[in-house]
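Colleague: quick one, what's the 3D model for this:
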Amino acid sequence: MTMAQLGRDPIMTQRRRELARWVNIEKSMLDDVDRFTAENRLDFAGGAVEVRQFSWSKPVESVWSTASHCYLLHLSLDGKGPPNIVTNLTSGRNAASSMGALALVPPGQALSCLSAAGSSRAIRCLLDARLLEGFLADLPEWHDGLLHEAFSLSGGQIEWLIRRMYRELSAPDFATEAMLATFAQQLAVEIVRKFELRSVADFRRGGMAPWRLQRLRDRLYAEDPLPDLAELAELCDMTVRHLARAFRTETGQTLGKYRETVMVERATPMLRQGLPVTEVAGRLGFSSSGGFRSAFRRATGLLPSEIKAAN
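Modeller: Okay, here's the model as predicted:
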């Protein structure tokens, strides 16, 4: 069947309507965008892939969500793109983090994305969740730690496969649709390999006991100034060096990076509420607002004042 015949095929037409509901972007966001162009798009067995361009002259906040049967992969084709902060509205704590050049959004997520002024050219891939779930005995549990990692992937086989999809979409050849479906299957395997073994129930040799991880989370998210690494080590009855090594083995990220993530998660809602930057800095334990501004910008690419200005 040719591409023209596919466009007239009633089954494919119905499938496009279904795919359009897999990811929902709040319409108000498009009203704030200066330019939007959808370059290429192709639907295939197991999902769809699309290249799109945006540009905007002021900070833009959008709310978008994934359906219960859709994985969304978003890769910036021009580097990391404008700095942005993603707030997970599905989480009871409205957990926030920065989004990297390559991001994976699992099914059933609702996100608020605040982007600094700029432009972006990106490829977006939608995957049917059944491609992944067919490999798993149980549905994966996407807790905050995994989501933080998923929102900021880099390199590896997942990015390579997305870029192969981009090449196939940019220069279609014999059996392009079948090739994209094959890449989608490979993506499903790579996502399972990367994230399935890092479930909450998994406790690897050299990692941390669940009760210690829970103590860390409880202390970091308490309504007190952020603790330093020495306090966290004492809380877990470990040396700083042992704690740092065990935490990285268990979670795949450094304890310092995790503490920085928590800082952003706790600061963002306060800034959105309009609290002065000096007050937010004090609540988080910074000795000066300048130190807080530097830490926040280093973590997110945005100044605290830009969060307030967007509201």
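Colleague: CA atoms for contacts and neighbours, from now on please.
Modeller: OK.
Colleague: tell me which element Ser55 is part of?
Modeller: Here Ser55, judged by DSSP states H and E, is contained in strand 47-56.
Colleague: which is the next helix or strand following that strand?
Modeller: Following strand 47-56 in sequence order, the next helix or strand is strand 60-66 (DSSP H and E).
Colleague: distance between the helix or strand that that next one is followed by and the chain's centre?
Modeller: Per DSSP H and E, the first helix or strand lying C-terminal to strand 60-66 is strand 70-76. The chain centre lies 9 Å from the centre of strand 70-76; the measure is CA atoms, centre = their mean, to the nearest Å.
Colleague: quick one: residues in contact with strand 70-76.
Modeller: Outside strand 70-76, the residues within contact range by CA atoms under 8 Å, 6 or more residues apart in numbering are 22-23, 66, 101-108, 120-129, 159, 162.
Colleague: out of the residues you listed, which are buried?
Modeller: Neighbour counting with 16 or more other CA atoms under 10 Å marks 22-23, 66, 101-108, 120-129, 159, 162 as buried within those.
Colleague: need the residue closest to the centroid of this protein.
Modeller: With distances taken as CA atoms, centre = their mean, the residue of the chain nearest its centroid is Phe151 (1.9 Å).
Colleague: tilt between the helix or strand containing Ala184 and strand 47-56?
Modeller: Ala184 belongs to helix 176-195 when assigned by DSSP H and E. Relative orientation of helix 176-195 and strand 47-56, computed by axes from the mean of the first three to the mean of the last three CA atoms, to 10 degrees: 80 degrees.
Colleague: and helix 176-195, how far out from the chain middle?
Modeller: 19 Å.
Colleague: for that helix, packing partners?
Modeller: Applying 3 or more CA pairs under 8 Å, 6 or more residues apart in numbering; DSSP states H and E, one finds that helix 176-195 contacts strand 35-44, helix 130-133, helix 156-170.
Colleague: now show me the structure for the sequence below, then we'll compare the two:
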Amino acid sequence: MERPTPVEMTVQAQVAVPIATAQVVQFTMIDPSDTVMQRRNGYWLDLCLTPRPLNTRACYREHWGPHRFERLGDMFLVPPGEAIHVRGDSAGLQSSIICELHADAINKWLGTEIDWNDRRLEASLDISSNTIRHLLRRLAEEARNPGLGSPMLVECIAGQLAIELGRYCEAVVDAPVSGGLAAWRLRIIDERLREVREPPTLGELAALCNISVRQLTRGFRASRGCSIGEYVVQSRIESAKRLLDRDESVKAIAYSIGFSSTSSFSYAFRRATGLTPRQFRQRVLQRMRH
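Modeller: Modelled structure (predicted):
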């Protein structure tokens, strides 16, 4: 019988309004993570601030059975009432911004209840929207440093989050099912992007998938809801987060993942995370000391 490994969660900052609660949290995993999460009455939206455990993946057992685990991205959503099984291959500390959106209030905002079919559940494990990412970071800032009119601002941001999530899910459904890439092709692309070397060209990825560049770009957007370019940048940032946890210089990391200069790397990293590479490394080291 499987016994999921418990994960300790420490809340470092929090802000709450009637429709949502936003928290900056730190997860402590003594052993490789293996846990089941479920929220009965709320949407759980998680954006990691530090790298997730190696090879973090997730499974919706009630829909997929116990063996289908898909990659968990830096930002994911768990719908209300759904149980998600999360596994990772390493232990340690990991920090996230978490926003729990109350289901009744969100459904009222959207004017409908989201139908969580298989394609939407898979898409929820790796949300690529920069707008949603920015809104979560804004909530984290307000949780850490609340100011004048904070409750009203947080409620407005939470409402915007609900709308953006609804649009994200709607776009997943609107994408033609027949136009997406096969699962094996998506796995090949992810495996290539995880390699710490110069990012692949469209021609290289198309050759790996044995299709034309046009088929690749159209099929990828249908499957993942973003362009390959946007996905490559986000994958490079995730690789950088993992490397910044080590002793390599920022310059060496920039070149190893395909950036032409330290300044271009720092600009892309700050745009994606809100921190410079050095600030991110300092924050990781501070959390490890505590």
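Colleague: count the residues that sit near the residue nearest to Ser170 of structure 1 when sequence neighbours are not counted.
Modeller: What sits nearest to Ser170 of structure 1 in space, not counting adjacent residues and going by CA to CA, 6 or more residues apart in numbering, is Asn40, at 7.4 Å. If you count neighbours by other CA atoms under 10 Å, Asn40 of structure 1 ends up with 13.
Colleague: which residues in structure 2 does whatever helix or strand Gln14 of structure 1 lives in align to?
Modeller: Using DSSP H and E, Gln14 of structure 1 maps to helix 10-20. Using TM-score structural alignment, helix 10-20 of structure 1 lines up with nothing in structure 2.
Colleague: ok, Leu125 of structure 2 to Pro6 of structure 2 distance?
Modeller: For Leu125 of structure 2, the distance to Pro6 of structure 2 equals 21 Å [CA to CA, to the nearest Å].
Colleague: distance of the equivalent of Cys48 of structure 2 over in structure 1 relative to Val33 of structure 1?
Modeller: Residue pairing (TM-score structural alignment): Cys48 of structure 2 is matched to Ser76 of structure 1. If you measure Ser76 of structure 1 against Val33 of structure 1 using CA to CA, the figure is 17 Å.
Colleague: show me the strands in the stretch 101-250 of structure 1, by range?
Modeller: 102-105, 110-115, 118-128 (DSSP state E, counting those that start in this stretch).
Colleague: neighbours of the residue nearest to Ser212 of structure 2 when sequence neighbours are not counted, just the number please.
Modeller: Sequence neighbours aside, Ala206 is the residue nearest to Ser212 of structure 2 in space, at 5.6 Å (criterion: CA to CA, 6+ apart). Residues near Ala206 of structure 2, counting by other CA under 10 Å, number 19.
Colleague: could you do the one 5 residues further on as well?
Modeller: By the other CA under 10 Å criterion, the neighbourhood of Ile211 of structure 2 contains 13 residues.
Colleague: how about Leu136 of structure 1?
Modeller: Neighbours of Leu136 of structure 1 (other CA under 10 Å): 12.
Colleague: got the buried residues for the helix holding Gln14 of structure 1?
Modeller: Neighbour counts using 16+ other CA under 10 Å place 16, 19 of helix 10-20 of structure 1 among the buried residues.
Colleague: can you tell me what sits against that helix?
Modeller: With CA under 8 Å, 6+ apart, helix 10-20 of structure 1 has contacts from 6-7, 43, 47-48.
Colleague: please name every helix or strand in contact with the helix or strand just after that helix.
Modeller: Proceeding N to C from helix 10-20 of structure 1, the next assigned helix or strand is strand 23-25, under DSSP H and E. Counting contacts by 3+ CA pairs under 8 Å, 6+ apart, strand 23-25 of structure 1 is packed against strand 60-66.
Colleague: equivalent range in structure 2 for the strand it packs on?
Modeller: Strand 60-66 of structure 1 maps onto residues 33-39 of structure 2, going by TM-score structural alignment.
Colleague: give me the contact list for the matching stretch.
Modeller: 4-7, 53, 78-91.
Colleague: please repeat the previous calculation with a cut-off of 6 Å.
Modeller: Contact partners of stretch 33-39 of structure 2, identified using CA atoms under 6 Å, 6 or more residues apart in numbering, comprise 4-5, 80-88.
Colleague: filter those to the buried ones?
Modeller: 80, 82-88.
Colleague: may I see those arranged in a markdown table, with distance to Ala158 of structure 2 as well?
Modeller: Formatted as a markdown table, those follow (distance: CA to CA, whole Å):
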| residue | distance to Ala158 of structure 2 |
| --- | --- |
| Pro80 | 16 |
| Glu82 | 21 |
| Ala83 | 23 |
| Ile84 | 23 |
| His85 | 26 |
| Val86 | 25 |
| Arg87 | 28 |
| Gly88 | 29 |
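Colleague: widest-spaced pair of those residues?
Modeller: Farthest pair in those (CA to CA) is Pro80 and Gly88. Separation: 22.7 Å.
Colleague: tell me the counterpart of Arg248 of structure 1 in structure 2.
Modeller: The equivalent of Arg248 of structure 1 in structure 2 is Phe220 (alignment by TM-score structural alignment).
Colleague: got the contact list for the equivalent of Pro80 of structure 2 over in structure 1?
Modeller: Counting by TM-score structural alignment, Pro80 of structure 2 corresponds to Pro107 in structure 1. Contacts for Pro107 of structure 1 (CA under 6 Å, 6+ apart) come out as 66-71.
Colleague: what do you get if the cut-off is 10 Å, keeping everything else the same?
Modeller: 22-23, 65-72, 127-129, 142 (CA atoms under 10 Å, 6 or more residues apart in numbering).
Colleague: if I look at it, how far off is Leu77 of structure 1?
Modeller: 23 Å.
Colleague: next secondary structure element downstream of the helix or strand Ala254 of structure 2 falls within?
Modeller: Here Ala254 of structure 2 sits within helix 250-256, counting by DSSP H and E. Once helix 250-256 of structure 2 ends, the next helix or strand along the chain (criterion: DSSP H and E) is helix 262-273.
Colleague: onto which residues of structure 1 does that next one map?
Modeller: Counting by TM-score structural alignment, helix 262-273 of structure 2 has no counterpart in structure 1.
Colleague: elements contacting the helix or strand following that helix?
Modeller: Using DSSP H and E, the helix or strand that directly follows helix 262-273 of structure 2 along the chain is helix 277-289. Packing partners of helix 277-289 of structure 2 (3 or more CA pairs under 10 Å, 6 or more residues apart in numbering; DSSP states H and E): strand 92-102, helix 228-243, helix 250-256, helix 262-273.
Colleague: the ones you listed: which one's closest to Trp184 of structure 2?
Modeller: helix 228-243 (16.3 Å).
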